[in-house]
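Asker: predicted model follows, preceded by the sequence.
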Amino acid sequence: MDFESREVEGIRMRWGRSGDGPPVVFLHGIPTSPDLWRRVVSRLPEARCLAWEMVGYGASIPEGEGRDLSVAKQADYLVAWLREIGIDQAILVGHDLGGGVAQIAATRYPKRCSGLLLTNSICYDSWPIPSVVAMQKMRGLLPHVPERMLRKMIAMLFYRGHDQRDTGESALHVHWRHYSQNGAGLALARQVAGLSATDTLDVAPSLPNLDLPARVVWGAADQFQKIAYGERLARDLRAPLTRIEGGKHFTPEDHPDEVAQAVRALLKEQAGRSSASR
């Protein structure tokens, strides 16, 4: 992916881009960055893939200072960015926290969303997971914790969330550098401070009312976001569920083919709806 940035409502926002065609926006979670989607977007040359970086994450960690980094507010930032770059409507693809951002954007700004794909996403009351709750409780201390200890803590998340240890090692190398370069403890303290299941619980009743193409892709062995939540999302969204047996949390990195295939199915369904409405 190539990366661009632009000031949007006083915030420097950054995103990766790849391909050409209908817009598809990819939303990452914690503790990752837009590079989470690197193996997915490379498989979708037929789409205009835009991997947006959440405010206060990745290379945009400095932009989080003094700002609301809740999932609900990230949805507002996302829509402001879409408006700024001239995208009226896009398919939203979300993983982990990014899936929560996608749900909120789709329900609160339905005209902006032409399709929805959720993969091992936060939803309902599925989060924050225990390790994030622990960081929330000690967030005042996080800026003072030695970086090597924080790196070990994040490494364990990647090892538990990837199918194989070597893929966890690779992901740690890709995503940790942003924390290392921008004050890991302070960055994590900001990120976890505003995380609350209230944000997804508030929009949960609206999910069955969404009238848009949707897909759910889930690693069935995920210890962080259980498969039962993926099944519930599929029912509420009336969406096909791709169940990846043995797959864990970080599906975009471990199973890019399945995620890309689901995006392709959404693009096809979106095109069919557009043709039917003419």
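Answerer: Right, received. Where do you want to start?
Asker: from here on, just use CA atoms for contacts and neighbour counts.
Answerer: Noted.
Asker: ok, now how distant is residue 64 from residue 23?
Answerer: According to CA to CA, to the nearest Å, residue 64 and residue 23 sit 26 Å apart.
Asker: now the helices: where do they sit in the stretch 101-250 of the chain?
Answerer: Remark: helices assigned in the stretch 101-250 of the chain by DSSP state H, counting those that start in this stretch are 130-137, 147-161, 165-181, 184-193, 198-203, 227-237.
Asker: could you dump those to CSV with mean neighbour count?
Answerer: Listed next are the helices of the stretch 101-250 of the chain as CSV, based on neighbours: other CA atoms under 10 Å:
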stretch, mean neighbour count
helix 130-137, 15
helix 147-161, 16
helix 165-181, 17
helix 184-193, 22
helix 198-203, 18
helix 227-237, 19
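Asker: residue 216 and residue 34, how far apart?
Answerer: For residue 216 relative to residue 34 (CA to CA), the value is 20 Å.
Asker: burial measure for residue 183, as a count.
Answerer: Using other CA atoms under 10 Å, residue 183 is surrounded by 14 other residues.
Asker: quick check: chain neighbours aside, which residue is closest to it?
Answerer: Closest residue to residue 183 apart from its sequence neighbours, by CA to CA, 6 or more residues apart in numbering: residue 143 at 7.7 Å.
Asker: use this one as the comparison:
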Amino acid sequence: MDVKTFRNRQKNIAIDGIVDDSLQIAYTDVGEGQPLLLLHGIPTWSYLFHEIIDPLAEQYRVIAPDLIGYGYSDRRDQFDRSIAFQADVIERFLAALDIDSAHFVAHDIGGGVAMIIADRNPQLVRSMVLSNSVAYDSWPIDEMLTLGHPRNANMSTEDIEELFDKSLKSGLSRKERLTDEFRQGLMSPYLEKDGIVSLVRNAASLNTNHTTPLTSRLDQMSQPTLLLWGEDDGWQPISTAESLVKDMPNVKMHPIKNSSHWVPQDASEEFTAATLEFLSTAG
């Protein structure tokens, strides 16, 4: 799906009670059935899931928000962007949609958000699919630490294109999946000045202290969990998934060969099939 079509079906909702002003969240909401929440990571936005949303929506109500500060959600300098704050916003977001329980499919820092919510609000998380997720002290990676320097708020669109092109070469194993449509769609919100500034703020907010406290409580996260992991990922390596298998009580691992970090694009068909198979037994 091209980015224009994707954007045209996004909705917007105002979330109150977190900061002084309402926070605007852009999101996709399609399909019927049990709610299935898709959470992206950095430096992406919900367009990361553009090829898997419709197949999943044949069986579920699929909701894919842009995290605060990302994509086309609120990008102002008026709020925190940490994964702890993102978890606060997602809880309010689901409440605003009258959803009291959902399956979570979460990638990268979105996985950290999902685990925070699963720990503190377990009834809200029916199950989790964690894909190449942050956990423990596996993050932030060096590239994001560098991006978060305040001077990078003055980057040009050419700088952003160079950053994404370098990341795409590492983040996808299957080079045929690096299409012009995906490339343009992924970087689209960050080719605008406020998008560049917001992306830098997002990178500056990454804090491993928001996942390390979960380590001692992983054995209490009883939600059915699937670790859907690209084997070639050099940023969030499969060794992280192997550790989670040992530490979580109700977890399965599904490694994906010839796939790197951005698995929903790299291996969209296998990602979708494995997710649907898992959810069919997750309750």
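Answerer: Sure, I can see it. Not measured: the values here are computed from a predicted model.
Asker: for residue 38 of the first structure, find the nearest of the helices of the stretch 101-250 of the first structure.
Answerer: Of all the helices of the stretch 101-250 of the first structure, helix 165-181 sits nearest to residue 38 of the first structure, with 10.4 Å by CA to CA.
Asker: residue 32 of the first structure - how many residues pack around it?
Answerer: Residues near residue 32 of the first structure, counting by other CA under 10 Å: 24.
Asker: aligned counterpart of it in the second structure, please.
Answerer: Using TM-score structural alignment, the equivalent of residue 32 of the first structure in the second structure is residue 44.
Asker: what ranges do the strands span in the first structure?
Answerer: 2-8, 11-18, 23-27, 48-52, 90-96, 113-121, 214-219, 241-244 (DSSP state E).
Asker: list the buried residues of the second one.
Answerer: The neighbour-count criterion (16 or more other CA atoms under 10 Å) identifies 11, 13, 14, 15, 16, 17, 18 as the buried residues of strand 11-18 of the first structure.
Asker: could these go into JSON lines alongside distance to residue 107 of the first structure?
Answerer: JSON lines is the format used below for these (distance: CA to CA, whole Å):
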{"residue": "11", "distance to residue 107 of the first structure": "24"}
{"residue": "13", "distance to residue 107 of the first structure": "23"}
{"residue": "14", "distance to residue 107 of the first structure": "24"}
{"residue": "15", "distance to residue 107 of the first structure": "23"}
{"residue": "16", "distance to residue 107 of the first structure": "25"}
{"residue": "17", "distance to residue 107 of the first structure": "25"}
{"residue": "18", "distance to residue 107 of the first structure": "27"}
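Asker: which one of those residues is nearest residue 5 of the first structure?
Answerer: Closest to residue 5 of the first structure, out of all of these and judged by CA to CA, is residue 14, at 4.2 Å.
Asker: residue in the second structure matching that closest one?
Answerer: Match for residue 14 of the first structure (TM-score structural alignment): residue 26.
Asker: quick one: contacts for its match?
Answerer: Contacts for residue 26 of the second structure were tallied using CA atoms under 8 Å, 6 or more residues apart in numbering; they are 10, 11, 12, 13, 65, 66, 71, 72, 73.
Asker: quick one: buried ones out of those residues?
Answerer: 10, 65, 66, 71, 72, 73.
Asker: settle this for me: the fourth one is touching residue 191, isn't it.
Answerer: No - judged on CA atoms under 8 Å, residue 71 of the second structure makes no contact with residue 191 at a distance of 10.6 Å.
Asker: could you check how far the match of residue 14 of the first structure is from residue 213 of the second structure?
Answerer: Counting by CA to CA - residue 26 of the second structure and residue 213 of the second structure are separated by 30 Å.
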